[in-house]
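Undergrad: prediction below, plus the sequence it came from.
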Amino acid sequence: MRRLETIDFSILWEGFKPYPFALYTSTEVCLEDKVIPWDTRFMGCTAISYEGSYLAIWNVEMDGVEENVANRDQLVMGIVHEMFHAFQQENNEKRFPMDLVGLNYPDDERNYGLKYVENQILARACREESKQVKQELFSQFYSIRKERERILGDIITYEYRLETVEGIAEYVGLLALKQLDKDQYEERLEDYCKKLETYNALQQDIRRISYFCGPVILTIAKACDLSFWHVLKDEGRPVFQIIGDKVQSEESVSVGYDEMLIQEVVKENRLAKSYQIDAFFKEKAREAIEGRYAISGYDPMNMFKLGNQVYCKNFICVTPLGKEESMMLMGPIVLEMDQDEVKKIYK
């Protein structure tokens, strides 16, 4: 891909380099030098270990990526994002998000309200031209973030890891897009800001919203001369902490938000999840597989937990406890959980 070859990877992230990549559909995989039939190694848009090295992969049929396929520069941005995941894996990145822990992220309305205020501040700071005002807004953001730490406790680490692993990859992809077309870069960044300041179900989808928070945080930090580059294999702190250690902020913060709006979206999200699970069981008689399994592979962007049930839209891999061989089940699938173990599989 010629557009990809024009990118200077050395200025995206020190030490980063291009990796092999593959575009694939549900029937075939296009590698650099050949086309092979699709197999279950190729799932989602990510980076995988392939024939002794790391390979960035992109599903051109996946929901939500059609625009990126039609627009070559946006497609290159996506591929660079996945190449950075290959770079992370090769450099023994330790901060990958704990997605199964993230399934238990609480519906705490105070936390959601503060996070929305936080996101609005990020959007303002990203657009702000004055460096001093950017710094003041970033300090406000940091104070609110520390308050949310007190509310959530350790599970906020799930967000921090998402902003680190996915946020840096998205930021690097944005910088690649900037080299190709500055106007598209600015449009994309503005789109992220609009997502952050618009309250809807996305605001409470912590995994998805982190894809936008992460690169916006890094963009602001860069403009404020807050260094965050680091050697991946040597760093255990999330990028928010790396940046936050350089930010002066207030010990406490008092902010207001529309509590009714937050409550309404929390209720709508719960009803939507409940409806999806009910529709799954009403569609047809479902076979129940009983046993004790560990979840060993999953699509984190297309699964959620409600009560003790986990809905998996696309696929799930489970491994019987005490065994090594896993089995892949194509979705939709509903898992009935007992703590962290699967006790029933409905398909």
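TA: Perfect, thanks for sending it.

Undergrad: CA only for contacts and neighbour counts going forward, please
TA: Noted.

Undergrad: show me the helices in this structure, by range?
TA: Using DSSP state H, the helices found in the chain span residues 2-5, 66-70, 72-90, 99-102, 109-127, 131-152, 156-180, 182-197, 206-223, 239-244, 259-283.

Undergrad: how about the residue with the largest distance to the centre of the chain, what does it touch?
TA: For the chain, the residue at maximal distance from the C-alpha centroid (C-alpha atoms, centre = their mean) is Ala285, at 33.7 Å. Ala285 makes no contacts at all, as judged by C-alpha atoms under 8 Å, 6 or more residues apart in numbering.

Undergrad: before we move on, the earlier item: closest to Gln309 out of the helices of the chain?
TA: Of all the helices of the chain, it is helix 259-283 that lies closest to Gln309, at 8.6 Å by C-alpha to C-alpha.

Undergrad: which strands and helices sit next to that closest one?
TA: For helix 259-283, the elements it packs on are helix 109-127, strand 303-306, judged by 3 or more C-alpha pairs under 8 Å, 6 or more residues apart in numbering; DSSP states H and E.

Undergrad: list the buried residues of it.
TA: Residues 262-263, 265-266, 269, 274, 277, 280 are the ones in helix 259-283 that count as buried (16 or more other C-alpha atoms under 10 Å).

Undergrad: quick check: angle from that helix to helix 109-127?
TA: Here the directions of helix 259-283 and helix 109-127 differ by 110 degrees (axes from the mean of the first three to the mean of the last three C-alpha atoms, to 10 degrees).

Undergrad: could you count how many residues lie near the closest residue to Ser326 other than its chain neighbours?
TA: Excluding the flanking residues, the one nearest Ser326 by C-alpha to C-alpha, 6 or more residues apart in numbering is Thr319, at 4.2 Å. Applying other C-alpha atoms under 10 Å, we find 18 residues neighbouring Thr319.

Undergrad: second one coming, line it up with the first:
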Amino acid sequence: MDYDILLDTYIKIEERLEKLDLASLWPGFSKPPYALYTDESMCFDGELMPKPEYFYGNTAIHYDGSMIAIWMLKSEQIDTEEAIDRLTARIVHEMFHVYQVENGESRFPRDLELIAFPLNAELVALANRENDLLGKYTDMMVSDEHITGTLSQKQQCRLDAISILRRISELRSTMRSLSDGATINEWRVETLEGRAEYVGFKALRQLNSDLAIKEIDIYMKNLREATDAMDHRGRGYHSGLLLSSLAEMAELNLDTDFASEKTLWELIEEQLSATGESSEYKVILTDGELKEAHVMIDQEQRRRAEVLASFQAKFPIEKPIKASICGYDPMNLQRVGDFLISTSFLMINQDGEQHRLMGEHLIRMKPGDCWEVVALYEAGA
């Protein structure tokens, strides 16, 4: 991608950002500095310059003494005006991460614990049932009655949103117990990433309302696919977006203080309790729901076993080490038993020195531990 395309895209995004009322997306939110970059170049503050070596992915990062949002630009992201609208909304997501961090956000998911989330048929069945409830809510989002309807229609939307949240609360109470609290890290993803997704969605709705409505079905599709793959981080992006929207439609007065230790879901629970009746409903799963969940788990276990076998064939030589993980790409990491598979980058601390492992790597963890590395695997001669 040449300089002219990079600069032209930056200008188009700037034009769209100028149209947005960012403070209406979240109280106090304003545009932070941001950079678009390619493999070799970046456009920052309207100026073209070489890309810093440490820029990686799409995120919020420290640069030149301050936090900025960065986005790696690809040609397929800018092939239509609609695509640039979508790209702008995604950059707003990363900008919101800057705002979160600058305002004391601390509810970060412990990703190495999250990828060790228990494979349990009841938990999967409960997640599927929750997806069905969120699917009903997306139908409400598409209808737009909560925005354009009569007063009575808006009131009914609010009551329906509260009802859905109460039913989700019943499911999540059971999930929390069954998982021995492991759900907290998915809830942290919802808080960190899901809220940023929702702010990005609202930005898209301001830029291109028709496109935003189309995206709702995509969010739901992505949520179901993440559930099928037992991808709890991916699931949290989309469940967090929908829960944020549900809470807004239900007119819950959620605490927006980033210094709060409570996750998005815990804040919703708190408000549901404040609005009245708490439910003691016992969740009963059907044989059909459990059968479907067992099939999903069997498929995922086979997939993981195949991935592990493939990596063990590529990297057959074991090298025992004493190290700990100190950095990673959470989107490209999976755990199979005591083995950790990285397909992007991983940072380990060995004898006080940090080493970056780029590309595909297979490592073995201390049994039951999420941080301590006991072996690296290398390719054969």
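TA: Cool, got the structure. Predicted model only: the values in this text are computed from it and were never measured.

Undergrad: after superposition, what's the TM-score here?
TA: The TM-score (TM-score structural alignment, normalised by the length of structure 1) is 0.91; 338 aligned residues with a C-alpha RMSD of 2.1 Å.

Undergrad: show me what contacts the residue nearest to Ser326 of structure 1?
TA: By C-alpha under 8 Å, 6+ apart, the neighbours of Thr319 of structure 1 are 293-296, 325-327.

Undergrad: and it, what's its match in structure 2?
TA: Counting by TM-score structural alignment, Thr319 of structure 1 lines up with Asn349 in structure 2.

Undergrad: equivalent analysis for Leu12 of structure 1, please.
TA: So, by TM-score structural alignment, Leu12 of structure 1 is matched to Leu25.

Undergrad: which ones are touching the closest residue to that match other than its chain neighbours?
TA: Nearest residue to Leu25 of structure 2, sequence neighbours excluded (C-alpha to C-alpha, 6+ apart): Val199, at 5.8 Å. By C-alpha under 8 Å, 6+ apart, Val199 of structure 2 lies in contact with 25-26, 92-93, 96.

Undergrad: the equivalent of Val189 of structure 2 over in structure 1: neighbouring residues, count only.
TA: Val189 of structure 2 maps onto Leu162 in structure 1, with residues paired by TM-score structural alignment. Neighbourhood size, Leu162 of structure 1 [other C-alpha under 10 Å]: 26.

Undergrad: shouldn't Leu162 of structure 1 be in contact with Phe212?
TA: No: the criterion here is C-alpha atoms under 8 Å, and Leu162 of structure 1 misses it with Phe212 at 10.3 Å.

Undergrad: the match of Leu12 of structure 1 - how many residues pack around it?
TA: As a burial measure, Leu25 of structure 2 scores 18 neighbours (other C-alpha under 10 Å).

Undergrad: who touches it in this structure?
TA: 199, 202-203 are the contacts of Leu25 of structure 2 under C-alpha under 8 Å, 6+ apart.

Undergrad: from Tyr3 of structure 2, how far off is the residue nearest to Leu25 of structure 2?
TA: 30 Å (C-alpha to C-alpha, to the nearest Å).

Undergrad: Arg302 of structure 2 too?
TA: Taking C-alpha to C-alpha, one finds Arg302 of structure 2 at 46 Å from Tyr3 of structure 2.

Undergrad: map His230 of structure 1 across to structure 2 for me.
TA: For His230 of structure 1, the aligned residue in structure 2 is Thr256 (criterion: TM-score structural alignment).

Undergrad: just want the most central residue of structure 2.
TA: Tyr237 (3.1 Å).

Undergrad: so what does it match up with in structure 1?
TA: Aligned by TM-score structural alignment, Tyr237 of structure 2 pairs with Tyr211 of structure 1.

Undergrad: for its match, which non-adjacent residue is spatially closest?
TA: Using C-alpha to C-alpha, 6+ apart and skipping the chain neighbours, the partner closest in space to Tyr211 of structure 1 is Gly167 (5.5 Å).

Undergrad: please apply the same query to Ser252 of structure 1.
TA: Ser143 (6.6 Å).

Undergrad: which residues does the residue mapped onto the one you found from structure 2 contact?
TA: When structure 2 is aligned by TM-score structural alignment, the residue opposite Ser143 of structure 1 is Glu170. By C-alpha under 8 Å, 6+ apart, Glu170 of structure 2 lies in contact with 279-283.

Undergrad: mind picking the two most distant members of these?
TA: Across the contacts of Glu170 of structure 2, the longest distance by C-alpha to C-alpha is 10.8 Å; it joins Ser279 and Val283.

Undergrad: any idea how far Glu250 of structure 1 is from Arg237 of structure 1?
TA: According to C-alpha to C-alpha, Glu250 of structure 1 stands 22 Å off from Arg237 of structure 1.

Undergrad: more neighbours: these two, which one.
TA: Set Glu250 of structure 1 next to Arg237 and count neighbours by other C-alpha under 10 Å: Arg237 wins out with 15 against 12.

Undergrad: report the contact partners of the more buried one.
TA: Neighbour list for Arg237 of structure 1: Arg95 [criterion: C-alpha under 8 Å, 6+ apart].

Undergrad: what's the answer for Thr263 of structure 2, then?
TA: The contact partners of Thr263 of structure 2, taken as C-alpha under 8 Å, 6+ apart, are 107, 187-188, 190-191.

Undergrad: sorry, back to before: lining up the contacts of Glu170 of structure 2 with structure 1, which overlap?
TA: Counting by both residues aligned by TM-score structural alignment, their matches' C-alpha atoms under 8 Å, the members of the contacts of Glu170 of structure 2 that carry over to structure 1 are 279-280, 282-283.

Undergrad: fine, thanks again, bye for now.
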